[in-house]
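Novice: coordinates for the following, if possible.
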Amino acid sequence: MASPTARRRVARVTATVVDADGARSRSERVVGEEPLEIRVAGPDGVVVATTATMRTPGDDFALAAGLLHAEGVIATPEDLAEIRYCTDVDEQHYNVVTVHLRRPPRRDLAARSLMATASCGVCGTASIDELCARVPVVSDGFVVDHAVLAGLPDALRAAQPLFDQTGGIHAAGLFAPDGTPLVVREDVGRHNALDKVLGTRFLDGRLPAGDAIAVLSGRVSYELVQKAAAAGVPVLVAVSAPSSLAVATAERLGVTLAAFVRNGRATLYAHPGRVAVPPPAGSHAGAR
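Specialist: Model prediction:
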């Protein structure tokens, strides 16, 4: 059920470079950014437009599946009949996908907007309460060595070919406990990148991902913790900062949240017990 790369992931533009030697024109690569509308068709044939997002073309079917799974609309690959591009919308037909379901949506599509937004205040608290009501707390038992965890952002960066070409794209990945990359995807949007990663695992029938670590190239918002928790991911690693709502959500849903992971150091905001930390320098473990 993999989606073809129908639109351009990288585009060529003409730019003017200005420096001490003057101005000159040259061709530059920039990351592709186009809209994707996601529609859901129930077994009764009724089609509902659920959301639209700006994304980098590629892995569109995984993105749609990942988003709908995180939102509780689908739970298993058996819920899906097929995902296909819509061909009745003129030149934008590769920017619209319809997810056809074998059974009614597991969640009312009108209950909550699926647009990715930054939550805050009372609405944020309500969002966490609703999420905790439908997403089980991530189980314990997973442990990652601190040295492996600290090296994951560099491992993610090494798996970003589009960043090498454009310098302007996010990435998300799933990694094994020893740091081996399992799935890595790039996208202009942080949410989209993680949806593509988790959607790939969903379509492969490999969720929950209780044996993997999710790694993000940017900051951590509530929505990203939501996606990781819904997929059963025990550890979420980010290069940059978390929001207060992200920390609160990770704490309640049992996700280990590690942020500012760079230069051999990590700040653990929730459930630090899954990270195996060495004894302080100069200590003598086991000494009496």
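
Novice: going forward, measure contacts and count neighbours with C-alpha atoms only.
Specialist: Fine.

Novice: can you pull out the helices in the stretch 1-150 of the chain?
Specialist: For the stretch 1-150 of the chain, applying DSSP state H, counting those that start in this stretch gives helices covering 60-70, 121-134, 146-158.

Novice: which of those helices sits most buried?
Specialist: Of all these, helix 60-70 carries the top mean neighbour count, a mean of 26, counting by mean count of other CA atoms under 10 Å.

Novice: related to what we said a few turns ago, need the helices of the stretch 1-150 of the chain in CSV with distance to residue 212, can you?
Specialist: Written out in CSV, the entries for the helices of the stretch 1-150 of the chain read as follows (distance: least, CA to CA, whole Å):
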stretch, distance to residue 212
helix 60-70, 16
helix 121-134, 21
helix 146-158, 11
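
Novice: so which of the ones you listed gets nearest residue 204?
Specialist: Closest approach to residue 204 among the helices of the stretch 1-150 of the chain is made by helix 60-70 (9.9 Å; CA to CA).

Novice: now the second one, please; I'll put the structures next to each other:
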Amino acid sequence: MGRVTTHRPVLRLDGGRVARRSDTLTVEEPLELRVDGRALAVTMRTPGHDVELAHGFLLTEGVIQAAADVAVARYCDGKGPDGRNTYNVLDVALAAGVPPPDPGVERNFYTTSSCGVCGKAALDAVRLRTRFSPSGDPARVSAATLSGLPAALREAQRVFASTGGLHAAGLFRADGSPLAVREDVGRHNAVDKVLGWALLHGLTPLAGCVLLVSGRASFELVQKAAMAGVPVLAAVSAPSSLAVELAEEQGMTLVGFLRGETMNVYTGAERIELDAGVGAERESEVVG
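Specialist: Have a look, this model is predicted:
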């Protein structure tokens, strides 16, 4: 398997001091995903949990809906300069009766570590339908529980602690108990890995769960959460306008700027329980 981190020499400048040292970097390598022997996607990712990544990607693209839809996932021979297998080509064989990816949906399936939606032919192509829509999920989560999740996520980010160069996605139950955390150089890959883990463990749809991401909440991350039936998506940074629109359409609770006891609830506020003795403040309307 590929390495998660590597070391490079750097020249460290600190005020008037100069020193040479070794720095730990997050590894970024391409993964080519094939379905039944045909190339489907290439994504730049951090090696590790590639089978989960493949399952999560295929789930959120609407290709599969259950772990049983995949017969086998195996690495293909991909030789590096040293003749060793790079483990950068993964072939997924679909189970009998599972239709292949729809060739009628035009998409450039090359995705970078910073953006997984790039190359979609049209916006409508990514508004995928799912039988796992979270709109009817009665889950409720307390504001106090949400406040504690970022610290729990950071504690589980082992590679981030040494490199500072990874995003993370964590799945939690509504009571705050952790299910799984995955790291990757790409936000969307981290989400695919953790959703793939859930699929492989028979937990989809993820009713009554919270998905926490370490960066911003983009349209694509909301779409991925919806495809897995996640009722609550929280981010430590900002959501985009389109992310908020999609979360509202899907009946999902979207929380942004989750930092300590402060947070913005953009959609689905009915799922958030305030602590005892705390009332909602009446805000005056500001007319600009």
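
Novice: quick revisit: ok, which of the helices of the stretch 1-150 of structure 1 comes nearest residue 275 of structure 1?
Specialist: helix 146-158 (5.7 Å).

Novice: what's the closest one aligned against in structure 2?
Specialist: Under TM-score structural alignment, the match for helix 146-158 of structure 1 in structure 2 covers residues 143-155.

Novice: chain center to that stretch: distance?
Specialist: When distances are taken as CA atoms, centre = their mean, to the nearest Å, stretch 143-155 of structure 2 is centred 17 Å away from the chain's centroid.

Novice: quick one: it to structure 1 mean distance?
Specialist: Average distance, stretch 143-155 of structure 2 versus aligned residues of structure 1 after superposition (mean CA distance after the TM-score superposition for structure 1): 1.0 Å.

Novice: contacts for that stretch, please.
Specialist: The list of residues contacting stretch 143-155 of structure 2 from outside it, by CA atoms under 8 Å, 6 or more residues apart in numbering, reads 168-170, 174-176, 181, 212, 214, 236, 258-262, 272-275.

Novice: just the buried residues out of these, in PyMOL syntax.
Specialist: Once 16 or more other CA atoms under 10 Å is used to decide burial, the buried members of those can be selected in PyMOL as follows:
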select buried, resi 168+169+170+174+176+181+212+214+236+258+259+272
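
Novice: how many other residues sit next to the closest residue to residue 73 of structure 2 other than its chain neighbours?
Specialist: With CA to CA, 6 or more residues apart in numbering as the criterion, residue 73 of structure 2 has its nearest non-adjacent residue at 4.3 Å, and that residue is residue 92. By the measure other CA atoms under 10 Å, the count of residues near residue 92 of structure 2 is 21.

Novice: my read is that residue 92 of structure 2 contacts residue 74, right?
Specialist: Yes. Residue 92 of structure 2 is within contact range of residue 74, at 6.6 Å (criterion: CA atoms under 8 Å).

Novice: tell me the contacts of the closest residue to residue 135 of structure 1 other than its chain neighbours?
Specialist: Leaving aside its sequence neighbours, residue 135 of structure 1 sits nearest to residue 230 (CA to CA, 6+ apart; 5.8 Å). Residues touching residue 230 of structure 1, when contacts are defined by CA under 8 Å, 6+ apart, comprise 69-70, 135-136, 208.

Novice: which position in structure 2 pairs with residue 230 of structure 1?
Specialist: Counting by TM-score structural alignment, the partner of residue 230 of structure 1 is residue 227.
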